[in-house]
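> Sequence below, structure please.
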Amino acid sequence: MSAAAFSLSAILPHWLLAQQNGLPPSEGDDLKLTVIPKDTHLKFNPDGTRRPFAGNTVICHLPQQSHVQDTVTAVGDALRSSSFAPKLAILPSDSYHVTILGGANDLDRSQSEWPQDVPIKASITECNRIIGQRFAQFKIQEEMPIRFRLDKEKTIAPQLASGLQLVPADQNEKVKLSRLRDRLADEVFLYRAKNHATFGFHISLAYQIRGFTLEERREYQDLLQHHIPIIVAAAPVIELGVPEFCTFEDMYRFEIRTLLRT
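Take a look at the predicted model:
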């Protein structure tokens, strides 16, 4: 079904896809807010249940038993109790993390999104093993922890419901993260994704699986307006631990295999 949705997105006009996703476009509406992306179709069924989606990644989980974890979890809880919850695939709070560098996955293979030295038809288990071995030998000199700030404007801006947008805490963190991502891509994963230079850091809380009505979109933005000041007050700077090489079978759980050597 996800493959069909992806193929349709290449040939159908946006207004028709918007109707299929549950929101007929209205005058002045941004069509980007009505089309559910391919990535969501690969990871979740139309009813919001998770699909098999195996792969690898480098992330930092949110620190458990911390103020930032508590306040971000409160946003996830608010999404679950919202009127538009049936239109979301809401993630469990123990999966909350910040992606440092996205890796390869089993369903979306291409020469530009797959390690150069791993056969394109190799199992994802084999891909995980090869990347994991390189990651275990990879070492950096950058100072930990990694530090972010919540980007209030980008988070509240009209968009598909997903989560919280972040930026490096300062210029030094920006340079550190850029250098780390470049080295991981070039020395561990052996490819740079198409969005490597433009990747936006974030904490995913949910995936939107159907379009919102205008009223639901306003409710979503009001929810964010309420919770963002609470998060910022609890954690003006979000400090994360050493990046983790993780493998996953779906979007609910990320198994830590190796910690970054520093």
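> Every contact and neighbour count from this point should use C-alpha atoms.
Fine.
> count of neighbours near the closest residue to Asn21 other than its chain neighbours?
Of all residues beyond its chain neighbours, the one nearest Asn21 is Arg210 (4.9 Å), with distances taken as C-alpha to C-alpha, 6 or more residues apart in numbering. As a burial measure, Arg210 scores 24 neighbours (other C-alpha atoms under 10 Å).
> Next, the structure of the following sequence, for comparison with the previous one:
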Amino acid sequence: MTMPRYTREVGRKFHADGTPQYFPGNTIICLVAPTHSLFQVASAFQEALRKTSVGSMFAFLPPASFHMTVMDLLCDQVRDPDHWAPALPRESTMAEADAFVYARVQPLVPPTELVMRVVGIFFGDNLMLTLEPADEATRKALHTYRASVAVATGLRFPDHDTYGFHLSLAYRLIELTAAEEEVLTNVCHDWEPALRAAGAELVLPQPQLCRFDDMSHFVPIEGLR
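Next up is the predicted model:
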């Protein structure tokens, strides 16, 4: 029997069976409302892919966690100088890291509302909907807020100016063969028009500073000192 060729996410963010692995960190996100049409269509797309011959090769994120990342912050397993705050000791616990970002991000005024749109489906290392600002006001609000967070925290990743906004739906667990890639491509192409239509005007709520233990659940950071 040929052993599966696991992706880099196995042993990092997920176990081989697709269950989330401990991968703590903090981030700023906007959750997608369950009442939004995109939430419903994206959930249906996940189910359609899950039922194909390649469905078992993905770890699907729970719809309750659907979100757009506004800005990545600190991650326990990524402590290199490019991705860690200079003012925070590299050996700090994640509880200390959460308190650090809270003290610096909480005083900032986030945008009250962001309007994005779905551009398409990206199905490389992970399966995501690519997003872009739907209007100039959102583009400016994102740029201004991200810049203020970078100054306040000292976190400005190498891709800060080129960061691609997205909504993750699943992570690859196993490298696909050419035939399996064709199955994935076909289902993505079949669903892309419906996803773009549902996400033509994705109104997102105010960004939230959150912590996470894994990729399945994000908890607002509140009241830390």
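> picking up where we left off before, to which residue of structure 2 is the residue nearest to Asn21 of structure 1 aligned?
Counting by TM-score structural alignment, Arg210 of structure 1 corresponds to Ile174 in structure 2.
> wait, isn't its match in contact with Phe58?
Yes: between Ile174 of structure 2 and Phe58 a contact is recorded at 7.3 Å, counting by C-alpha atoms under 8 Å.
> what range in structure 2 matches the longest strand along structure 1?
Across structure 1, the longest stretch assigned as strand under DSSP state E is strand 97-105. Aligned using TM-score structural alignment, strand 97-105 of structure 1 spans residues 67-75 in structure 2.
> can you map out the helices along structure 2?
37-50, 94-105, 136-153, 178-198 (DSSP state H).
> Export those helices to TSV and append columns for distance to Leu73 of structure 2 and mean neighbour count.
TSV is the format used below for those (distance: least, C-alpha to C-alpha, whole Å; neighbours: other C-alpha atoms under 10 Å):
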stretch	distance to Leu73 of structure 2	mean neighbour count
helix 37-50	25	18
helix 94-105	8	18
helix 136-153	9	16
helix 178-198	28	15
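> Nearest to Gly18 of structure 2, out of those?
helix 37-50 (12.2 Å; C-alpha to C-alpha).
> Average offset of that closest one relative to structure 1?
Its aligned residues in structure 1 lie a mean 1.4 Å from helix 37-50 of structure 2 after superposition (mean C-alpha distance after the TM-score superposition for structure 1).
> Between helix 178-198 and that helix, find me the angle.
160 degrees (axes from the mean of the first three to the mean of the last three C-alpha atoms, to 10 degrees).
> Helix 37-50 of structure 2 corresponds to what range in structure 1?
So helix 37-50 of structure 2 sits over residues 67-80 in structure 1, by TM-score structural alignment.
> for stretch 17-27 of structure 2, same thing?
Counting by TM-score structural alignment, stretch 17-27 of structure 2 corresponds to 47-57 in structure 1.
> Can you give me the end-to-end span of that stretch?
Distance across stretch 47-57 of structure 1, first residue to last, is 26 Å (C-alpha to C-alpha, to the nearest Å).
> same deal with stretch 103-118 of structure 2?
First-to-last residue span, stretch 103-118 of structure 2, C-alpha to C-alpha: 33 Å.
> again with stretch 192-207 of structure 1
By C-alpha to C-alpha, the extent of stretch 192-207 of structure 1 from end to end equals 24 Å.
> hmm, who's touching it?
With C-alpha atoms under 8 Å, 6 or more residues apart in numbering as the test, stretch 192-207 of structure 1 has contacts from 40, 76, 88-93, 96-100, 112-113, 161-167, 185-186.
> same question, stretch 8-28 of structure 2
Counting by C-alpha under 8 Å, 6+ apart, residues outside stretch 8-28 of structure 2 touching it are 6, 58-60, 69-77, 94, 98, 171-173, 207-216.
> Out of those, which end up buried?
58-60, 69-76, 94, 98, 171-173, 207-216 (16 or more other C-alpha atoms under 10 Å).
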